[in-house]
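Engineer: only geometry, no sequence info:
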């Protein structure tokens, strides 16, 4: 272990400014990718006019990104472990730039869908960045740096919404994608110049059958979840896709357990620390996204409803923007608690804060400042949780599987957000109030979604309680710097003690 720590010190400990630069560049790359995810939201209502297509077809500009990201995240993570995390990080950024350019040149639906698909293939940047940090930073820097990198998801999304709304309202919408491309080029140049390549490699042969299997299963599942409301939840198409997803994913799991070099090591994933962290991630993904669905609608519904605030999309973005800044501000505090109490405690604190935020939202929803306060409270809880999850994952897997394990954890959050969208959509479609000739989501419908968001956070709390007793994050950082054999032994000892 001393040799591993010495290598870690050589990578970053002997040159703190270099370590700071690596963290800053990787966090910037994460922000750029998360910006891409919210970039299109303000222009979704206008896409039929911009692309000369129907509203039902232009929704694919969002759905294509979701599906591409779900497939790319575990596959690119595994490729990063095999062939180099920095190399795959650069490849992902190239795909982001290419997709942004295609979208910027688009005036019809098909090129836009192609561009948004390419952008979705860049979704693995954040888990890859966290994995690079594990390999090149000194152990004492790891917890705080990964918390900051994880928070970049929220920061980019929160800042991207008001910026995109402002640009789309005053300039040609293509500028949004030219800006995304330019930011991608900057991120690529900085990563290429500043971030070192990790020498930790898993090697072996790429599991093509496993990649195709998980792609087919995830696309079937998420397509059914995201389009079920449009097609009908009991339609043959929706039920057929759910059935395909179950059959394919079960067959995929059986194959992965038998193959010697799987895409996802399910035996490692089944370790209590990894398993319950991933399950908690699904619940947190659900809980976080429920807020993103409720608050914008409350802000934009007409004041005449008695609970809507009648604000513009730009105001929506400005109300949600502080949430991302709070998430980033919580990263050092999350890291400090993880170092002293262990990341399990940090995750549980985050769950309690998120549940309290939703409870507050049920009581306070009649003023703009109410919703700013609620988004900040929930953002603080998510910042705690997202800071703890990478530490928990990396404390339970060997260094050679860091990228694939972090990518799988990111995928679990995405699955949670997809189910949140579906559940909230069903509730708000069923619980309506008549407003003239239009049926709008009722106040009780919004409160029901908030209550479910609080319940999802409490479920994450319950799942986190099953995590094994934690060493401090500092001790886990030392394990992260150890060789694969030492890590496996440490993980087994931890499981045995728990």
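Structural biologist: Structure received. Note that this is a predicted model, so its numbers are computed, not measured.

Engineer: only C-alpha atoms from now on, for both contacts and neighbour counts.
Structural biologist: OK.

Engineer: list the buried residues for the helix or strand harbouring residue 428?
Structural biologist: Assigned by DSSP states H and E, residue 428 falls within helix 402-430. By neighbour count with 16 or more other C-alpha atoms under 10 Å, helix 402-430 contains the buried residues 402-425, 427-428.

Engineer: again with stretch 382-394
Structural biologist: 382-394.

Engineer: inside helices: which ones of these?
Structural biologist: Among the buried residues of stretch 382-394, the members falling in helices (DSSP state H) are 382-394.

Engineer: JSON lines for the residues you listed, including distance to residue 474?
Structural biologist: Listed next are those as JSON lines, based on distance: C-alpha to C-alpha, whole Å:
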{"residue": "382", "distance to residue 474": "21"}
{"residue": "383", "distance to residue 474": "19"}
{"residue": "384", "distance to residue 474": "17"}
{"residue": "385", "distance to residue 474": "17"}
{"residue": "386", "distance to residue 474": "17"}
{"residue": "387", "distance to residue 474": "14"}
{"residue": "388", "distance to residue 474": "12"}
{"residue": "389", "distance to residue 474": "14"}
{"residue": "390", "distance to residue 474": "13"}
{"residue": "391", "distance to residue 474": "10"}
{"residue": "392", "distance to residue 474": "12"}
{"residue": "393", "distance to residue 474": "14"}
{"residue": "394", "distance to residue 474": "12"}
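
Engineer: for comparison:
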């Protein structure tokens, strides 16, 4: 769902009969809706049933896809993409169901594969979406998305049991509203800052509102009896450092998605562009998803024998190595394919470790909320990376005919920033508690509420 509109981005203003700035809301709406929905769905899953909230998320996805498929203007597209974004909690909900239902010996590999699927879907979705966009009417993309969402809904209804692990209680409406306002202001400022100006009143004002609301929200969450986000649990060393590493890692992984497609599509007359189609972009980026899937068992094995801390650190090093390769290997399709695959391997390792680290430090009754918050931190890191990379590429340009395009040094700078971010994630992960096997604190439920896990 995140990559399905990428092939349409250059044509969105014409397709939606909107200005270029307004057409970007087709992407921004999904980002904002996902940021709000992820922690809310996680908490509701812990309270009222993870399978139930998983089904709600999938139905929202189907509804959003149908609305977009039936619409022709900007309004229906924004509504549809917002509904699709509200389904963003499916991954943390799925991981949490696994914790409740699977035996300990199967949990590590299952969680690693589910974590890696965050990258697998995006990597494989891009070539499929590019192929369809070049050959059929754009509405077909959303009909395909609706069919996939419908199939997933049927499979969940048929195969996934409802967990008996519930927290009960009352939903924290004030906390949900406060966090939603803070996230909307923050991400809106980040995503629109380049267009509005980073020193503009709108950008600075939204960031200021976000900080004030976050401070008030934090005070409320610490004082209420049933918070949306348990900040005391979130402040535990293992959870806090994992979330910080996740945000930094989310920042690191975005560079490859921004640089490689542009290098592949820029004309060869620039001296560094490869002059290929968007379909080629998909075929270059797609194998990274298969690599993520392939390394998922390795991620689980390392976590089981050496602890997920080691897995996360290894993944960060591999990603950094991939970016450093990209700085010197950028002149042929096979070189970019190699770079994409190496970075994909690192992402697969790290994404398999993060849920294991979170589940090793939170009670089973708070699994969905904790995993959802971890997913949110990655999304914030990715959004920040998009803004930073956009500024770098806008400043480091070269003239090509009548237009300015990002320069080779600009692309290399973004890749270097990605490598540095991955190494920073490695540094943060190094302060995590020592050896903590993936199954620690993550035993499957037996129907009773699990006790609070011991501190690592």
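Structural biologist: Looks like it arrived, so ask away. Computed from a predicted structure; not experimentally measured.

Engineer: kindly provide the TM-score of these chains.
Structural biologist: Their TM-score after superposition, calculated using TM-score structural alignment, normalised by the length of the second structure, is reported as 0.98; 456 aligned residues with a C-alpha RMSD of 1.2 Å.

Engineer: out of the ones in helices among the buried residues of stretch 382-394 of the first structure, which comes closest to residue 247 of the first structure?
Structural biologist: Taking C-alpha to C-alpha as the measure, residue 247 of the first structure lies nearest residue 393 of those, at 27.6 Å.

Engineer: counterpart of that closest one in the second structure?
Structural biologist: Counting by TM-score structural alignment, residue 393 of the first structure lines up with residue 358 in the second structure.

Engineer: biggest separation within the ones in helices among the buried residues of stretch 382-394 of the first structure, which pair?
Structural biologist: 382 and 394 (18.8 Å).

Engineer: how about residue 413 of the first structure, what does it touch?
Structural biologist: Residue 413 of the first structure sits next to 281-286 when contact means C-alpha atoms under 8 Å, 6 or more residues apart in numbering.

Engineer: report the separation between the aligned partner of it in the second structure and residue 257 of the second structure.
Structural biologist: Alignment note: residue 413 of the first structure maps to residue 378 in the second structure; criterion TM-score structural alignment. Distance of residue 378 of the second structure to residue 257 of the second structure, given as C-alpha to C-alpha, to the nearest Å: 15 Å.

Engineer: and if you look at residue 87 of the second structure?
Structural biologist: Counting by C-alpha to C-alpha - residue 87 of the second structure and residue 257 of the second structure are separated by 22 Å.

Engineer: so for those two, which residue has more residues nearby?
Structural biologist: residue 87 (27 against 15; other C-alpha atoms under 10 Å).

Engineer: which non-adjacent residue is nearest the more buried one?
Structural biologist: Of all residues not flanking residue 87 of the second structure in the chain, residue 57 sits nearest, at 4.3 Å (C-alpha to C-alpha, 6 or more residues apart in numbering).

Engineer: so what does the one you found match up with in the first structure?
Structural biologist: Looking across to the first structure (by TM-score structural alignment), residue 57 of the second structure lines up with residue 92.

Engineer: correct me, but its match touches residue 126?
Structural biologist: No. The pair residue 92 of the first structure / residue 126 is not scored as a contact, 10.3 Å apart, by C-alpha atoms under 8 Å.

Engineer: please enumerate the strands of the first structure.
Structural biologist: 432-435, 438-441 (DSSP state E).

Engineer: out of those, deepest packed?
Structural biologist: Of the strands of the first structure, the one with the most neighbours on average (mean count of other C-alpha atoms under 10 Å) is strand 438-441, at a mean of 16.

Engineer: okay, it sits on what stretch of the second structure?
Structural biologist: Strand 438-441 of the first structure covers residues 403-406 of the second structure once aligned (TM-score structural alignment).

Engineer: with stretch 273-281 of the first structure instead?
Structural biologist: The aligned range for stretch 273-281 of the first structure in the second structure is 238-246, by TM-score structural alignment.

Engineer: how big is the offset of the matching stretch relative to the first structure?
Structural biologist: Stretch 238-246 of the second structure, aligned to the first structure and superposed, deviates on average by 0.4 Å (mean C-alpha distance after the TM-score superposition for the first structure).
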